[in-house]
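Engineer: Got a sequence here, can you build the structure:
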Amino acid sequence: MLLKTKNLKFTHLNKIAIAIILLTQSIVFAQEVIQVDSTGVAKETELILDKKPTNLKDTIVPFKRFKAEGVAAVVGEYVILDSDIDKSYLEFEQTGVSTADISRCQLLGKLMEDKLYIHQARVDSILVSDTEINPQVDQLVEYMVGQLGSEEKVVEYYRKDNITELKNDLLKAKKDIELANRMQAKVVENAEVTPEEVRQFFYNIPEDERPVFSAEVEIAQIVIEPEVTKEAKQAVIDRLNEFRADIVENGASFATKAVLYSKDGAAATGGLLPSFRRGDPYAKEFKDVAFSLLEGEVSEPFETDFGFHILKVDKIKGQEVDVRHIILFPELSQATIDKAKEKVDKIRENIINDSISFGDAARLYSDQKETRNNGGQLVNPSNQDTRFDLTKMDPTLGAQVYNLQEGEVSKVFVDQDRTGKKTFKFLTVTNRYDEHPADFIKDYEKIKELALRQKQINTIEKWQNKKIKDTYISVDKDYKDCEFASNWTKKLK
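Structural biologist: Alright, predicted model coming up:
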């Protein structure tokens, strides 16, 4: 590995020498030097000569700053270029992150950390297969095509020869990200904190420096769905059977039917869904049908919690399948909508009149399976806690509860999920916690989370310092004076 890195440096010096020789032979007054970074994106630097060169001295003196593509650092077999740091700045700016307080040293440190994870992941034989990443790449390319209008424009924008080359580059980049994530997860997988460590962590923080937790609420809800009649369900099944017959008997295109009639986002891709396995989080009924069919087969209509489907198996790849589907939803009559509205209004009125508690009403009447047995209590999907930070919660939900007092019931409102299904619901705030300095008893779980995070950071730092000693690392002289968080320059301490 050491020899390989030395060869890289030798080649780089040769390139500079060749560039100088070419300059001495130049007879032009200006030319463009194209620099290419490690992502394949070209950069242009204009080189200006004051006059026709007559000797080497005239050639190399007057020009705007020119630096052949520089190697900032090497970690194992991975090279980090100066342009990679420039690209990191650009990515921050494009996502709206201020770079005013981010130094090149900090960015280089982060890039070296990422490369160390990837290097060690390969050493430890942590694998990421193409089949795991390909669906992500396909979705990303679909998104880019949607933004720019065509594959040709995407290829041109990213300066690639064709879409296959772009996909291969994206695949490599995403595999590296996943490798780094898995390596980091492996490093901290055994990091745990005891109650005593949590206590020490908290009381070691000076009182005036302890965290302040934002205002939070605990929320319960009651959801009433308009009843779908048997006639409405049968109408959807009949319609899907018509599609199926046209596809199976007449050779009609499943993808075209999906584009024209399917009621979800996958319609834009002809109903095509990302590859999945039996263990992936799809509806059980959907997976049962998908894995019961042969390649090319089209299913009979079937129902899930999301709607009514037919699906076609495009390809079976070992334990994975590629499928297309068409989803339809039963039409709701105005009579069933009015009946549901009347029901939800009556339930709310009984709660306000103290005829029944909110929790009991949720258990008896709510149509939402996930919350009704819990008295309607919502769980924060980001941390599986019942508390919601008012500054971070979903804006739609936040608008409904922001001004509610503890125990107060909201007005009935109409909600619509991503499938387009509409429901009536109302909410209550079961507990409200005002903004406050951290309290060891009341905020134990949050403090435990902070203590665990700190322990994970310490674990990673120790791991990094050990692996830095065991790994070939070279940092360019331009960055030798950087104050890195880890000892990348291997200075004696």
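
Engineer: For the rest of this, base every contact and every neighbour count on C-alpha atoms.
Structural biologist: Fine.

Engineer: Next, count neighbours for Arg387.
Structural biologist: Arg387 sits with 19 neighbouring residues when counted by other Cα atoms under 10 Å.

Engineer: how close does it sit to Gly407?
Structural biologist: 15 Å (Cα to Cα, to the nearest Å).

Engineer: Check Ser382 too.
Structural biologist: Noted for Ser382: a distance of 24 Å to Gly407, by Cα to Cα.

Engineer: if you count what's nearby, which of the two comes out ahead?
Structural biologist: Neighbours around Ser382 and Gly407, counted as other Cα under 10 Å, are more numerous at Gly407. The numbers are 15 against 8.

Engineer: One more, so I can put them side by side:
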Amino acid sequence: MKFITNLKYLTFLGLLLVNVHLSVAQEIIEDEPTPSDSTVVETTKMKDSTAAYQARKVDGVAAVVGDYIVLDSDVNRAFRQLEAQGVNTKEITRCQLFGKLLEDKLYAHQAVQDSIVVSDAEIRSKVDYQIEQFLQQVDGSMERLLKLYGKEDEKSLRDEMFEINKSNELSAKEQENIIKDLEITPEEVRIFFNKIPKDQRPTFGTELKVAQIVAIPKISEEEKQRVINRLKEFKEDIVENGASFRSKAVLYSEDPGSASRGGRYTLNKKQPRMAKEFRQVAFSMQEGEVSDPFETEFGYHILKVDKIRGQEYDVSHILLIPKPSQKEIDEARERLEKIRKRIVDGDISFADAAREASDEKETRADGGQLINPQTQDYNFELTRMDTELYTQIQNLKDGEVSQIFTEQDRTGKPKFKILMVTGRIDEHKADFARDYLKIKDLALEEKKLKTIEEWQKEKINDTYIKINGDYRNCEFSSNWLKK
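Structural biologist: Predicted structure coming up:
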């Protein structure tokens, strides 16, 4: 099915490039005659009262798209990054990758024209996180990292990464803006399905419905109070004695995502991020204030507001996680063993046992039924199932109760669960009634692609674009050469 194949390919290539870090120059390009197809004149606005422009020649410019340029080195670097991620680039041509870079620059350029704003603080926070991740790959050596990326100092690396991330964020937001209001009607789904030749309709693999019952060890009130008292001691030392909040976060915080950078996060009132309780505390405080201990699903925190910039708050926090005792861990397992025995003996159904005894709020009311996060229904396609879940249920017969599995929750605390396969649909050709939700998703993806293609066609015509050198010989899917 040609159009579905193309759709999947374009989506795949787009996903590959989401996290590729490309060198980006964001100077404005004047539409002036150039010495050759491989060079352009770049203008940089001078910082004086006359707002004059100073021209300088830049080599290796592959293309100009509005206010952005694409360098020859960007294409090379994109290939290297894909290969570093284990992608087989033999199936991706240089022209295809170059075309994707042109699209990204067109999105970013139009985002500026549409007054789309990205948070500089959020971008800086993202750069901080990326630097931390990169340093872990080079044993914490900034010198090695700078050598790897060909930079003289940390500031130049951070500056480039800031511009890269900002451009990527603008591009992503513009793409979201193009399709944000798209919906699809049942009639459109029917038309989409009927136009697929019967011998080309997709085959959906075997699907299972899976339910689980979870037992989570209880945390004693004494343990909770111990953690709260510890955080109160931290606050007193910081407020009364001038101790460093950042140092305590590095030494004691149990948040792996922020401890190494002193517990630092940037919050924005318009962008939901972090637990609701965390945001409520942060946005109720004044600059420099340190909170009392408070609880979220992750544990107990104290929080300091470092800086307020309108809608943005730079905050630091220390997280401590109460731990269950071995006795409490054993009690949770024993409780689940008794529940399992009742189900196996036929005293209670799996669904009723889940509603009665499961500690997992998200699934308890549905009789323990798991929801597929990709499709938002109860069906899990066997070949696309999470590896860990597949391992746990692969040998289960329908209606059979699994043995007890031990896992860790997001905070590292142990929990126990049992599973059951509650339904099965064998591999089959797409059926409109049975597979409506999957067909609807395919139809919506096609509609999104068509909308983006129409948008690109219009904006390419309205935007200054110049392709240089051998890239003019590429056969683009979009009219970048304006022929």
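
Engineer: Just give the TM-score of the two.
Structural biologist: With the length set by TM-score structural alignment, normalised by the length of structure 2, the two chains reach a TM-score of 0.84; 439 aligned residues with a Cα RMSD of 2.6 Å.

Engineer: Give the next helix or strand downstream of the helix or strand hosting Thr44 of structure 2.
Structural biologist: According to DSSP states H and E, Thr44 of structure 2 maps onto strand 39-45. Using DSSP H and E, the helix or strand that follows strand 39-45 of structure 2 in sequence is strand 53-59.

Engineer: compared with structure 1, how much does the helix or strand that comes right after that next one deviate?
Structural biologist: Counting by DSSP H and E, the next helix or strand C-terminal to strand 53-59 of structure 2 is strand 61-65. Superposing on structure 1 and averaging over aligned pairs (mean Cα distance after the TM-score superposition for structure 1), strand 61-65 of structure 2 comes out at 2.7 Å.

Engineer: what comes into contact with strand 61-65 of structure 2?
Structural biologist: 29, 38-40, 69-72, 102, 105-106, 109, 463-469, 471 (Cα atoms under 8 Å, 6 or more residues apart in numbering).

Engineer: among the residues you listed, which are in strands?
Structural biologist: Mapping the contacts of strand 61-65 of structure 2 onto strands (DSSP state E) picks out 29, 39-40, 69-71, 465-467.

Engineer: Now these in a markdown table, please, with extra columns for distance to Phe193 of structure 2.
Structural biologist: A markdown table is the format used below for those (distance: Cα to Cα, whole Å):
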| residue | distance to Phe193 of structure 2 |
| --- | --- |
| Ile29 | 46 |
| Thr39 | 49 |
| Val40 | 48 |
| Ile69 | 41 |
| Val70 | 40 |
| Leu71 | 42 |
| Ile465 | 38 |
| Lys466 | 40 |
| Ile467 | 39 |
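
Engineer: I'd like to know which of these is nearest to Glu188 of structure 2.
Structural biologist: Closest approach between those and Glu188 of structure 2, by Cα to Cα: Ile465, at 35.4 Å.

Engineer: pretty sure that closest one is touching Tyr68, no?
Structural biologist: No: the pair formed by Ile465 of structure 2 and Tyr68 falls short of the contact definition of Cα atoms under 8 Å, at 9.5 Å.

Engineer: what range in structure 2 does stretch 423-440 of structure 1 sit on?
Structural biologist: Stretch 423-440 of structure 1 lines up with residues 415-432 of structure 2 when matched by TM-score structural alignment.

Engineer: what comes up buried for that stretch?
Structural biologist: In terms of neighbour count (16 or more other Cα atoms under 10 Å), stretch 415-432 of structure 2 has its buried residues at 415-422, 424, 430.

Engineer: of all these, which two lie farthest apart?
Structural biologist: Most distant of the buried residues of stretch 415-432 of structure 2, by Cα to Cα, are Lys415 and Ala430, 38.2 Å apart.

Engineer: Report the buried residues of the one helix or strand Ala17 of structure 1 maps to.
Structural biologist: Using DSSP H and E, Ala17 of structure 1 maps to helix 2-24. Buried positions in helix 2-24 of structure 1, judged by neighbour count with 16+ other Cα under 10 Å: 5, 24.

Engineer: Which SSE is immediately downstream of it?
Structural biologist: Per DSSP H and E, the first helix or strand lying C-terminal to helix 2-24 of structure 1 is strand 30-36.

Engineer: Check which helices and strands that following strand is in contact with.
Structural biologist: The contact analysis (3 or more Cα pairs under 8 Å, 6 or more residues apart in numbering; DSSP states H and E) places strand 30-36 of structure 1 against strand 42-48.

Engineer: what's the angle from the strand it packs on to strand 30-36?
Structural biologist: Taking axes from the mean of the first three to the mean of the last three Cα atoms, to 10 degrees, strand 42-48 of structure 1 and strand 30-36 form an angle of 150 degrees between their directions.

Engineer: okay, strand 42-48 of structure 1 sits on what stretch of structure 2?
Structural biologist: The alignment of strand 42-48 of structure 1 onto structure 2 (TM-score structural alignment) covers no residues at all.

Engineer: who does the helix or strand just after that strand touch, helix- and strand-wise?
Structural biologist: Using DSSP H and E, the helix or strand that follows strand 42-48 of structure 1 towards the C-terminus is helix 56-60. Applying 3+ Cα pairs under 8 Å, 6+ apart, we find helix 56-60 of structure 1 packed against helix 2-24.

Engineer: Just give the nearest non-adjacent residue to Ala332 of structure 2, would you?
Structural biologist: In this structure, Ala332 of structure 2 finds its nearest non-sequential neighbour in Pro217, 5.0 Å apart by Cα to Cα, 6 or more residues apart in numbering.

Engineer: so that neighbour makes contact with Asp409?
Structural biologist: No: if you go by Cα under 8 Å, Pro217 of structure 2 and Asp409 don't touch, sitting 11.1 Å apart.

Engineer: which residues are in contact with both of the two?
Structural biologist: Here Pro217 of structure 2 and Asp409 have Lys415 as joint contacts, going by Cα under 8 Å, 6+ apart.

Engineer: These two: who's more crowded?
Structural biologist: Pro217 (23 against 11).

Engineer: Tell me the counterpart of the more buried one in structure 1.
Structural biologist: Here Pro217 of structure 2 is matched to Pro226 in structure 1, going by TM-score structural alignment.
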